[in-house]
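Trainee: Could you work out the structure for the sequence below:
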Amino acid sequence: MTIALDRHPSIILQGGQHAGVRRWLWAVAALVFVMVVVGGATRLTGSGLSITEWKPITGALPPLSAEAWASEFAKYRASPQYQLLNQGMSLGEFQFIYWWEWGHRQLGRFIGLVYLGGFLVVAGLRLLSWRQTLVLFGMGLLLGLQGTIGWIMVASGLQPGMIAVAPVKLTLHLTFAALFFASVVAFATFLTPPRRAEPAQGRGMAWLLLALLFGQIALGGLVAGSRAGFVYNTWPLMDGALVPGVETLFVRPAFWENFVDNAALVQFNHRIGAYLLLALALWHMLSLRRAAPGSGGAKRATALAGLTLSQAVLGIVTLLLVVPLWAGLAHQALGFLVLAMGVVHVTRNEGASRG
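Mentor: Now for the predicted structure:
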């Protein structure tokens, strides 16, 4: 992901000038990475609907008395998820899922404060050009939008008859998290002077791989939202075939609903996306290693291909084991590491193309 800015001469001539800004951005990226992992744990433990209200300020305080816990538990018992899925849950079991969701929301608040504080310092001290500062402001709006989407997602799971959040809204929540994460990694990479000058290599393929990475993350969100990883737990065959029959892939009355709510088609699309992404990543690596062995682009392409291969293997293991918590979290975490590598690769290539 390229930051469309003027490349400030001081970025190249004085590598240490923006060291503080870079450290802040990398810290934000690390926090978002942790947030994604905690979000995955919240989803896999079924904790996401345990807090039924959105109170951005007062919601930061957890229940501090027996009466407060009883009140929160009463609100949850009124939710469709409790009534349809978790009837008879004890207070202790409720507290377990509550703390996961509460921790997820507090980490989101903390990220917002860290980002806002850093932005105010950058803007107040004029550490960057006005265009770069404006981009940081836009990224802050994206972060705020992500929080709003998170609540819209939770609200979808509190509707009558729902026992989980809507898959499309979960996918939007994950995809916007990926967009913000990618923008932070891109900006931090942009501000980091390259160790040596290098020509732009494989720019088109680098961009294509990045687009496919975002697509795979979105497809992964649909897999998570529809719980498609808990069915068809064989590989390489799926439902006894490499390509399941039409009667399996298209069972919903409305054609488009199959791409969201039909676990078979959702999982199949995620598999096909993984195959395509891995094949192109390996081809990109081999092309750059032949054209410019030892170059920065070839090394980045090799790292990207290696991470993509590792993610594919981990995805297969996760599927075969029927998504244990550790594997599901590792798969989601590694997916964001692959995304980070893809962003760095594109940003470095674009920087080289501008000289």
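Trainee: only C-alpha atoms for contact and neighbour calcs from this point on.
Mentor: Noted.
Trainee: buried set for stretch 145-161?
Mentor: Gln146, Gly147, Ile149, Gly150, Trp151, Ile152, Met153, Val154, Ala155, Ser156, Gly157, Leu158 (16 or more other CA atoms under 10 Å).
Trainee: of all those, which comes closest to Gly294?
Mentor: Proximity of the buried residues of stretch 145-161 to Gly294 was ranked by CA to CA; the top entry is Gln146 with 39.3 Å.
Trainee: Spatially nearest residue to that closest one (excluding sequence neighbours)?
Mentor: Excluding its sequence neighbours, the residue lying closest to Gln146 (CA to CA, 6 or more residues apart in numbering) is Phe176, at 5.9 Å.
Trainee: Second input sequence below; structure requested for side-by-side comparison:
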Amino acid sequence: MKDNPNKAIAIWLYFGAFAIFLQILLGGITRLSGSGLSITEWKPLMGFLPPLNENDWQLSFDKYKQIAQFHVVNAHFSLEDYKSIYFWEWLHRNWARFIGLAFIFPFLYFVIKRKMSLRLLFPISILFLLGLLQAVIGWLMVQSGLNDTDISVSHIRLAIHFGAAVILLCYTLWLAFTLSLDHIKMRHRLRFSTLNITILGILFIQLIYGAFMAGTRAALAAPTWPDMNGFIIPPDLQNHPLNLVFLTGNLLAIQFIHRALAYIVCILVLVLYVRSVSWKINSLLFYIRLFPLLLVGIQVVSGITALLKSIGPHYSTFALFHQSTGILLTISLLLLLFLNLKKN
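Mentor: As a prediction, this is how the structure comes out:
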């Protein structure tokens, strides 16, 4: 980014993207640790403070005791147990606040110092709107579990929250790529942007089904591989009308679709790589084209491992690693697409 007038803005966006990536991982930890419903109120401004004394802690715990998750899942909890799950939800929310401040204050600085061109104001405004929308979606997701019947949040809302985070991350990175990589002259390009876009689209749907898997613990419905409880296609899928409610709510259907999409993505990434081998390309694309191939391999292996370990004590570790490699695979394909679409 030498002599690039937008260098500082690009660095700011890359930092923001990294913070969003960490937030996605924190969201995964919050979900896997069962912490997401521990804070039953949404206070965007004053909520950054945790309970400051024992009375405040007890008051917060008493509010948690009013929802079904406590009565059905965590009735044995002491106050200390509650504090342990409170921490992850509190950290997840406060990291979101930090991201907001990390975007707002540098933005104001760039505007006041006139270091940001007018053409960037609109795309940056869209970025802020996406961030605000994500916060609202997050609270609506939490609300779905704050009642006396549900022991967890709606897996549909969880998937929307996760999908919105992925879109926010990709949008932020695309802006950063535009400001930091657009000056690079590509001697040769891999002219298969349609395939690249197709893979990204299918991968996004697969990530959504990954959120369904996490939200419903669908791995427990068939913790076997390569078969699903002894079947290639579970009988439930063959004998049931394949409507939207079934395909997004039945545990075996969710897992089957997640697996099938994983195989499709893996094959298409391999096709992408094979087609790129015949091209004489510059060093940047030569190395970047390897990342999707490497990451999709890791993603498949980590997914199988997480599935087989779903009834074991280390499931959360494997599941979180699987989630992180899925995001990294998305980023690698996004970067490859940008370099293929950019104008010399």
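Trainee: circling back: what is the aligned counterpart of the residue nearest to Gln146 of the first structure in the second structure?
Mentor: Alignment note: Phe176 of the first structure maps to Ala164 in the second structure; criterion TM-score structural alignment.
Trainee: In which helix or strand does its match reside?
Mentor: Assigned by DSSP states H and E, Ala164 of the second structure falls within helix 155-180.
Trainee: Ok, Gln58 of the second structure next?
Mentor: Under the criterion of DSSP H and E, Gln58 of the second structure resides in helix 54-64.
Trainee: Would you pull up how far that helix lies from the middle of the chain?
Mentor: Mean-position distance between helix 54-64 of the second structure and its chain equals 31 Å (CA atoms, centre = their mean, to the nearest Å).
Trainee: after superposition, how close is the helix or strand just after that helix to the first structure?
Mentor: Next helix or strand after helix 54-64 of the second structure toward the C-terminus (DSSP H and E): helix 68-72. Superposed on the first structure, helix 68-72 of the second structure shows a mean distance of 1.4 Å to its aligned residues (mean CA distance after the TM-score superposition for the first structure).
Trainee: Now do helix 68-72 of the second structure: which range of the first structure does it align onto?
Mentor: Residue span in the first structure matched to helix 68-72 of the second structure, by TM-score structural alignment: 80-84.
Trainee: Give me the residues contacting that stretch.
Mentor: Leu49, Tyr76, Arg77, Met89, Gly157, Leu158, Gln159, Pro160, Gly161, Met162, Ile163, Ala164 (CA atoms under 8 Å, 6 or more residues apart in numbering).
Trainee: what about the second one, neighbour count?
Mentor: In terms of burial, Tyr76 of the first structure registers 22 neighbours under the definition other CA atoms under 10 Å.
Trainee: what's the residue lying closest to it once chain neighbours are set aside in contact with, if anything?
Mentor: Spatial nearest neighbour of Tyr76 of the first structure, chain neighbours left out: Ser50 (6.0 Å); criterion: CA to CA, 6+ apart. If you count contacts by CA under 8 Å, 6+ apart, Ser50 of the first structure has them with Tyr76, Phe94, Ile97, Tyr98, Glu101.
Trainee: List the contacts of Ala330 of the first structure.
Mentor: Counting by CA under 8 Å, 6+ apart, Ala330 of the first structure touches Leu314.
Trainee: at 10 Å instead, please
Mentor: Val37, Gly40, Gln311, Leu314, Gly315, Thr318 (CA atoms under 10 Å, 6 or more residues apart in numbering).
Trainee: Same check on Phe177 of the second structure?
Mentor: By CA under 10 Å, 6+ apart, the contact list for Phe177 of the second structure reads Ala10, Leu13, Tyr14, Tyr171, Leu334, Leu335, Phe338, Leu339, Lys342.
Trainee: Can you verify Gly229 of the first structure is assigned to a helix?
Mentor: Yes. Counting by DSSP: H, G, I helix; E, B strand; the rest coil, Gly229 of the first structure falls inside a helix.
Trainee: That one: neighbour count?
Mentor: Neighbour count of Gly229 of the first structure, defined by other CA under 10 Å: 23.
Trainee: List the contacts of it.
Mentor: Neighbour list for Gly229 of the first structure: 220, 223, 263-264, 266-267, 315, 318-323, 328 [criterion: CA under 10 Å, 6+ apart].
Trainee: can we see that at 6 Å?
Mentor: Gly229 of the first structure makes contacts with Leu319, as judged by CA atoms under 6 Å, 6 or more residues apart in numbering.
Trainee: Next one: the alignment partner in the second structure of it from Trp225 of the second structure, what distance?
Mentor: Counting by TM-score structural alignment, Gly229 of the first structure lines up with Ala219 in the second structure. Counting by CA to CA, to the nearest Å, the separation of Ala219 of the second structure from Trp225 of the second structure is 11 Å.
Trainee: Same question for Arg93 of the second structure.
Mentor: 36 Å.
Trainee: cool, and Ala96 of the second structure?
Mentor: Between Ala96 of the second structure and Trp225 of the second structure the distance is 37 Å, computed by CA to CA.
Trainee: more crowded one of those two?
Mentor: Ala96 (19 against 14).
Trainee: so what corresponds to the more buried one in the first structure?
Mentor: In the first structure, Ala96 of the second structure lands on Gly108 (TM-score structural alignment).
Trainee: which element is that match on?
Mentor: helix 91-125.
Trainee: And the next helix or strand past that helix?
Mentor: Where DSSP H and E defines the elements, the next helix or strand beyond helix 91-125 of the first structure is helix 130-156.
Trainee: so that next one aligns onto which residues of the second structure?
Mentor: Using TM-score structural alignment, helix 130-156 of the first structure corresponds to residues 118-144 of the second structure.
Trainee: Run a quick neighbour tally on Gln267 of the first structure.
Mentor: If you count neighbours by other CA under 10 Å, Gln267 of the first structure ends up with 27.
Trainee: any idea how far it is from Leu277 of the first structure?
Mentor: Counting by CA to CA - Gln267 of the first structure and Leu277 of the first structure are separated by 15 Å.
Trainee: Could I get the contacts of Ala330 of the first structure in TSV, plus columns for neighbour count, distance to Gly245 of the first structure and secondary structure?
Mentor: TSV is the format used below for the contacts of Ala330 of the first structure (neighbours: other CA atoms under 10 Å; distance: CA to CA, whole Å; DSSP: H, G, I helix; E, B strand; the rest coil):
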residue	neighbour count	distance to Gly245 of the first structure	secondary structure
Val37	21	35	helix
Gly40	23	31	helix
Gln311	22	27	helix
Leu314	19	26	helix
Gly315	23	23	helix
Thr318	22	24	helix
